[in-house]
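A.B. asks: I would like to see how this sequence folds:
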Amino acid sequence: MAEKTRIIGIIGAGQIGSRHLQAIAKLTETTNIYIVDTSTDSLNIAKQRFKEIVNNEAEISTSYLTNQMDLPAELDIVIVSTNSNIRAKVIEKLLENKKVRYLLLEKVLFQSSSDYENIASLLKKHRTLAWVNCPKRIWPTYQKMFSELKQAKNLHMIVNGSNIGLGCNTIHYIDLMSFFTNETNIKINSDLLESEIIQSKRSGFIELTGTLRIETSNNSTLTITSYNEEDIPFIVFISSDVSRYIITESDNKMLVSNVSTNWKWTETDFITPYQSDLTNLVVEQLLKSGTCELPDYEISKQLHLPMIEAFNKHLDKIKFNRNNICPIT
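C.D. replies: All right, here's what the predicted structure looks like:
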């Protein structure tokens, strides 16, 4: 019996989309990949990045499209890696016109609070299962940490650094705290955000500085601060009654102490995987078992909404004209 050819789509071939493509190029099954972007420049970058991957185990073909309506009628998986301002409309158009088994969505999911429930209803209507690409919970070091923190009564995380991108990156650490604590019921205090608005590197989007404080229903906390000054190192501190970690992700280093060694600190490596080495693992899990270790849509929706509402509250307080959206991506 001939091997089944997998049909995978990627909508949005920018920086992250092209990394998803590189990962899928490593699959060990015969796969047809369809990459969609309205920008021919982005498609050309994706073509070049695909060529960088050598796969001698499987036949992988690519098609580059400028219109998502040219996708096949049925797809195993579609990765939606567009910017947040158009993602909901892209998903609506996709599901109303194509049959998709699984969706993998980039974050920040959507800019409008109403989109979260609308897309949830659409997924249910079309019987499509979706997950959100908050991949820190599948990084090997954080997975090892998870097993060490299982006995912790509560958890406290502090994330600090210069211009770390609160709008873009906060959800990664909210998701990580949710992973460690198995909590999705969170409250977010935005009172310590700065009033200055920073224009994002991506046109039409903004960034914020200052501090967000997140608390779960079991009293675990996350404090995340982005400073507008330069040269403040990016550090993640995780503390519990069983173990503590000081992580510098950019340097691939970590200090660890735990109660069993009387809190003696030791230095160890912290491995930061590339997205181009992760998406293929997620896709293989989905194709084999129908699920994966990323947060599913419902979990991520519960974590996204309080964050969007906290940012909106702050933007309204400083009288920023946000046109009923939260302009982050």
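A.B. asks: make it CA atoms for all contacts and neighbour counts henceforth
C.D. replies: Fine.
A.B. asks: In this structure Leu294 contacts Trp131, no?
C.D. replies: Yes: assessed by C-alpha atoms under 8 Å, Leu294 is found in contact with Trp131 at 6.2 Å.
A.B. asks: May I ask which helix or strand encompasses Met307?
C.D. replies: helix 297-317 (DSSP states H and E).
A.B. asks: which residues are in contact with that helix?
C.D. replies: Contacts to helix 297-317, defined as C-alpha atoms under 8 Å, 6 or more residues apart in numbering, come from residues 108-109, 111, 113, 116, 120, 129-132, 171, 174-175, 184-191, 193, 321-322, 325-326.
A.B. asks: out of these, which are inside strands?
C.D. replies: Those of those mapping onto strands are 129-132, 186-191, 193, per DSSP state E.
A.B. asks: Please generate a structure for the following sequence too, so the two can be compared:
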Amino acid sequence: MGLACNAIHFIDLWNYFADFSDYTLDFETDVRIIDSKRAGFKEIIGGLSAQSGRHNLSLRCDQEDNGQVVLDISLIIDGERIELSEREGAIRWLLTDGTIIKELPLQVLFQSQLSNKVVLDLITKQDCELTSLATSIMLHTEFLRKAATLFAPSVSSELKQLVPIT
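C.D. replies: Here you go, the predicted structure:
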């Protein structure tokens, strides 16, 4: 659950809620690159923040002493703050002063647990709620442009070598 292979999914979810047409993203100074569980690929641990107008996203991914990687997400959309903590298994809606309005259990599903829903929608409705290609390109471009700066320059022009993430 590192930033390299999963941040784009949460950026996409943030866009689903906030419906913006552009954004900026910055990795925090504490990010570090580690080996991915997939041979030849890397993972990003640390934090990132993104902004679009008055909408904000903060992702924090840490590696615990046992090697497990955990992700914490904070969204500010239309003045409402929402925190998702995989570590605590909770989603919270908060006031600006930090007072918790509502708390519910959170389970982050793997993509393999979601694909069947998309396929069923395509079969039954001839449509699905996936992000449009144009929006996906916009979201990926900013993320990959900033992620590429974290990796050492490569003599290879292959994208997987420029940004070796899955």
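A.B. asks: can you give me the helices for structure 2?
C.D. replies: Counting by DSSP state H, structure 2 has helices at residues 3-18, 115-125, 133-148, 159-162.
A.B. asks: same thing with the stretch 51-200 of structure 1?
C.D. replies: For the stretch 51-200 of structure 1, applying DSSP state H, counting those that start in this stretch gives helices covering 84-97, 113-126, 140-148, 166-181.
A.B. asks: right, so of those helices, which gets closest to Tyr245 of structure 1?
C.D. replies: The closest of the helices of the stretch 51-200 of structure 1 to Tyr245 of structure 1 is helix 140-148. By C-alpha to C-alpha, the value is 9.0 Å.
A.B. asks: That closest one corresponds to what range in structure 2?
C.D. replies: For helix 140-148 of structure 1, there is no aligned range in structure 2, judged by TM-score structural alignment.
A.B. asks: got it, and stretch 279-295 of structure 1?
C.D. replies: The aligned range for stretch 279-295 of structure 1 is 115-131, by TM-score structural alignment.
A.B. asks: Stretch 304-314 of structure 1 now?
C.D. replies: Counting by TM-score structural alignment, stretch 304-314 of structure 1 corresponds to 140-150 in structure 2.
A.B. asks: now swap in stretch 105-122 of structure 1 and tell me
C.D. replies: Going by TM-score structural alignment: stretch 105-122 of structure 1 matches no residues.
A.B. asks: distance between the ends of that stretch?
C.D. replies: Counting by C-alpha to C-alpha, to the nearest Å, you get 14 Å between the two ends of stretch 105-122 of structure 1.
A.B. asks: now swap in stretch 32-47 of structure 1 and tell me
C.D. replies: Stretch 32-47 of structure 1 has its terminal residues 14 Å apart, counting by C-alpha to C-alpha.
A.B. asks: whereabouts in structure 2 does it align?
C.D. replies: By TM-score structural alignment, stretch 32-47 of structure 1 lines up with nothing in structure 2.
A.B. asks: coming back round to it: got the buried residues for the helix holding Met307 of structure 1?
C.D. replies: 297-301, 303-315 (16 or more other C-alpha atoms under 10 Å).
A.B. asks: Report how many residues lie close to the residue mapped onto Lys42 of structure 2 from structure 1.
C.D. replies: Residue pairing (TM-score structural alignment): Lys42 of structure 2 is matched to Ile206 of structure 1. Look at Ile206 of structure 1: counted by other C-alpha atoms under 10 Å, it has 19 neighbours.
A.B. asks: cool, Thr166 of structure 2 as well?
C.D. replies: Thr166 of structure 2 has 13 neighbouring residues, counting by other C-alpha under 10 Å.
A.B. asks: Please apply the same query to Glu230 of structure 1.
C.D. replies: For Glu230 of structure 1, using other C-alpha under 10 Å, the count is 9.
A.B. asks: Quick one: map it onto structure 2.
C.D. replies: Under TM-score structural alignment, Glu230 of structure 1 pairs with Asp65 in structure 2.
A.B. asks: quick one: its match from Glu142 of structure 2, how far?
C.D. replies: Counting by C-alpha to C-alpha, the gap from Asp65 of structure 2 to Glu142 of structure 2 is 31 Å.
A.B. asks: Then Arg32 of structure 2?
C.D. replies: In terms of C-alpha to C-alpha, Arg32 of structure 2 sits 19 Å off from Glu142 of structure 2.
A.B. asks: same check, this time on Gln51 of structure 2
C.D. replies: Distance from Gln51 of structure 2 to Glu142 of structure 2, by C-alpha to C-alpha: 11 Å.
A.B. asks: which outside residues touch stretch 2-15 of structure 2?
C.D. replies: Here stretch 2-15 of structure 2 has contacts from 42-47, 57, 59-62, 69-71, 75, 131, 136, 139-140, 143, 147, 165-166, using C-alpha under 8 Å, 6+ apart.
A.B. asks: repeat that with 6 Å
C.D. replies: 43-45, 61, 165-166 (C-alpha atoms under 6 Å, 6 or more residues apart in numbering).
A.B. asks: Check stretch 40-57 of structure 2 too.
C.D. replies: 2-4, 23-28, 30-36, 58-62, 74-77, 164-165.
A.B. asks: Quick check on these: which are buried?
C.D. replies: For these, buried by 16+ other C-alpha under 10 Å: 2-4, 23, 25, 27, 31, 36, 58-62, 74-77, 164-165.
A.B. asks: And for Val108 of structure 2, the neighbour number?
C.D. replies: Close neighbours of Val108 of structure 2, defined as other C-alpha under 10 Å, add up to 12.
A.B. asks: I'd like the ones in strands among the contacts of helix 297-317 of structure 1 written out as CSV, with distance to Glu96 of structure 1 added.
C.D. replies: Shown next, in CSV, are those (distance: C-alpha to C-alpha, whole Å):
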residue, distance to Glu96 of structure 1
Leu129, 15
Ala130, 15
Trp131, 19
Val132, 20
Ile186, 33
Lys187, 34
Ile188, 35
Asn189, 38
Ser190, 37
Asp191, 41
Leu193, 39
